[in-house]
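Student: Here is my input, please return the structure:
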Amino acid sequence: MTELDKTADSSVPLHPLLATRWSPRALNPSATIGDEQFTALFEAARWAPSWGNTQPARFIAARRGEPTFDRIHGTLSRGNKSWAGDAAALAIGVARSVNDEGEPMPYGEYGLGLATENLVLQAVAEGFHAHQMAGFDREAARVEFAIPDDFEPLVAIAVGELGDLDGMPDRLVEKELRPRARHPLADLVFTDTWGTPLF
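Tutor: Okay, the predicted model is just below:
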């Protein structure tokens, strides 16, 4: 296993779950995720906040070695397929887009985002990493899993243990070794008027 210190370089200390969360591609192909740990990912997602407690998040998930894992893997973009097969588990996050009255679901995508972040942080708490991916064929996923029209597949997620960089393409090794970076708070949080930094 490659040891990489990717702790966030933050202006003030963050909780370790946040500071150490990152999205590796080098995953251990022999690592597994136990029943309770796997369930905990989705239990954490279930308890995410949502607008009016509408709970719009749904997931299709499986562990490596299960047929559904291979079906999820088959919807990934070529670049993500090259490494995500080593994950211990794969999932597709789906947002409910229409409510029971047939009207657009308010904040459905936001709710899925909150649920997915809960899942990701639970993965970190369980000793895993999670990598969220936009690179998958949403329509292929819809067809493969018979996702109803009033739900939108929005994100694929790989969960696993950190693995070795050996054998990875140079372009992926470079991404793994690149320091994590974010815009400064002065660019993100304002006060008084737009563009006036709070911090």
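Student: going forward, measure contacts and count neighbours with C-alpha atoms only.
Tutor: OK.
Student: now the residue nearest to the spatial centre of the chain, what's its secondary structure?
Tutor: For the chain, the residue nearest the mean C-alpha position is Q132 (3.1 Å; CA atoms, centre = their mean). Per DSSP: H, G, I helix; E, B strand; the rest coil, the secondary structure class of Q132 is strand.
Student: Then the one 10 residues further on?
Tutor: Secondary structure for R142, judged by three-state DSSP, is helix.
Student: who touches the lengthiest strand in the chain?
Tutor: In the chain, with assignment by DSSP state E, the single longest strand is strand 151-160. Strand 151-160 is contacted by residues 27-28, 31-33, 76, 84, 86-98, 123, 128-136, 138, 141-142, 147 when judged by CA atoms under 8 Å, 6 or more residues apart in numbering.
Student: One more: stretch 38-54?
Tutor: The contact list for stretch 38-54 (CA under 8 Å, 6+ apart) reads 55-57, 106-107, 110-111, 114-120, 122-123.
Student: So which of those residues is the closest to D166?
Tutor: Comparing these against D166 with CA to CA places A123 closest, at 24.1 Å.
Student: For this structure, which segments count as strands?
Tutor: 57-63, 89-96, 129-133, 151-160, 190-191, 193-197.
Student: Make CSV from these and add distance to L18 to it.
Tutor: As requested, these are arranged in CSV below (distance: least, CA to CA, whole Å):
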stretch, distance to L18
strand 57-63, 22
strand 89-96, 21
strand 129-133, 12
strand 151-160, 16
strand 190-191, 22
strand 193-197, 23
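Student: let's see this one next to it:
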Amino acid sequence: MTKQEQIALDKIAKNDHEIYALIKQRYSPRIFKDQALTDQDVNRLFEAVRWSASSNNWQPWRFIYAHKGSDAYNKIVECLSDFNQSWATNAPLLLLTAYKEQNPDGKENFHALHDLGLSLGNMAIQAEYMGIALHHMAGVDWKKAHEVFEVPSGYHVTTAIAAGYYGGDLNDLSEELQEQETATRKRMPQEDFAFKGGWASK
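Tutor: Below you'll find the predicted structure:
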């Protein structure tokens, strides 16, 4: 068993209640197998997005994506925070996520971010089914992304995603990031966020 395979086993969630296996297995690596994602791979990920739930079926999610080696990929890297730039180039595919701010009537779509999140949940489970890892990144300069990619008014770039097949060499990361990569996963207990009958004073 390789070290990365052992890490993947160690990352399986220690759940308190039984859940779907793909949810247990999913985690967010910063290293990826040296294998390009094909157009078919990408199409399957976006097909999962396409069938996500959304308010009034408005489907406000939007994406910009690029394969490693392309000018667009390098432009996405330039929009990432310095920290994310230090590892994200390990990924064969980078994406920017965005949402449409208004509904078809021109009013604010209050649920657009919620719907974008639902679409990314679909993508994450589809990716896990395919052996593909996603690492979602908040550290992105959305204003710069708007300029670089000439995002039209009425849309808002939100996050970035590094995508690639699970695997890769742990030595491609700094010592600090290697520690994070192998750290035990932790989650708050259910009673800290799910309140039966009324809001708890947490």
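Student: ok so, going back, out of the strands of structure 1, which gets nearest to A19 of structure 1?
Tutor: When the strands of structure 1 are compared (using CA to CA), the closest one is strand 129-133, at 12.5 Å.
Student: L177 of structure 1 is nearest to which of the strands of structure 1?
Tutor: Nearest of those to L177 of structure 1, taken as CA to CA: strand 129-133 at 15.4 Å.
Student: Give me the subset of the contacts of stretch 38-54 of structure 1 lying in helices.
Tutor: Members of the contacts of stretch 38-54 of structure 1 lying in helices (criterion: DSSP state H): 110-111, 114-120, 122-123.
Student: In PyMOL, how would I select just the buried ones from those residues?
Tutor: Buried members of those, defined by 16 or more other CA atoms under 10 Å, are picked up in PyMOL with:
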select buried, resi 110+111+114+115+116+117+118+119+120+122+123
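Student: Pipe the ones in helices among the contacts of stretch 38-54 of structure 1 into CSV and attach distance to L185 of structure 1 per row.
Tutor: As requested, these are exported to CSV (distance: CA to CA, whole Å):
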residue, distance to L185 of structure 1
Y110, 22
G111, 25
L114, 21
A115, 25
T116, 24
E117, 21
N118, 23
L119, 25
V120, 23
Q122, 26
A123, 27
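Student: Report the buried residues of stretch 47-67 of structure 1.
Tutor: 48-50, 55-64.
Student: go on, stretch 137-146 of structure 1?
Tutor: Residues of stretch 137-146 of structure 1 classed as buried: 137-138, 140-142 (neighbour count, 16+ other CA under 10 Å).
Student: corresponding residue for H73 of structure 1 in structure 2?
Tutor: Aligned counterpart of H73 of structure 1 in structure 2: V77 (TM-score structural alignment).
Student: What is the neighbour count of its match?
Tutor: Other residues near V77 of structure 2 come to 21 when the count uses other CA atoms under 10 Å.
Student: so how far is I132 of structure 2 from it?
Tutor: Distance from V77 of structure 2 to I132 of structure 2, counting by CA to CA, to the nearest Å: 20 Å.
Student: same deal with K3 of structure 2?
Tutor: In terms of CA to CA, K3 of structure 2 sits 18 Å off from I132 of structure 2.
Student: And for S201 of structure 2?
Tutor: Using CA to CA, S201 of structure 2 is found at 39 Å from I132 of structure 2.
Student: coming back round to it: looking at the buried residues of stretch 137-146 of structure 1, which is nearest L162 of structure 1?
Tutor: Nearest to L162 of structure 1 among the buried residues of stretch 137-146 of structure 1, with distances taken as CA to CA, is D137, at 25.5 Å.
Student: What's the closest one aligned with over in structure 2?
Tutor: Superposed on structure 2 with TM-score structural alignment, D137 of structure 1 falls opposite D141.
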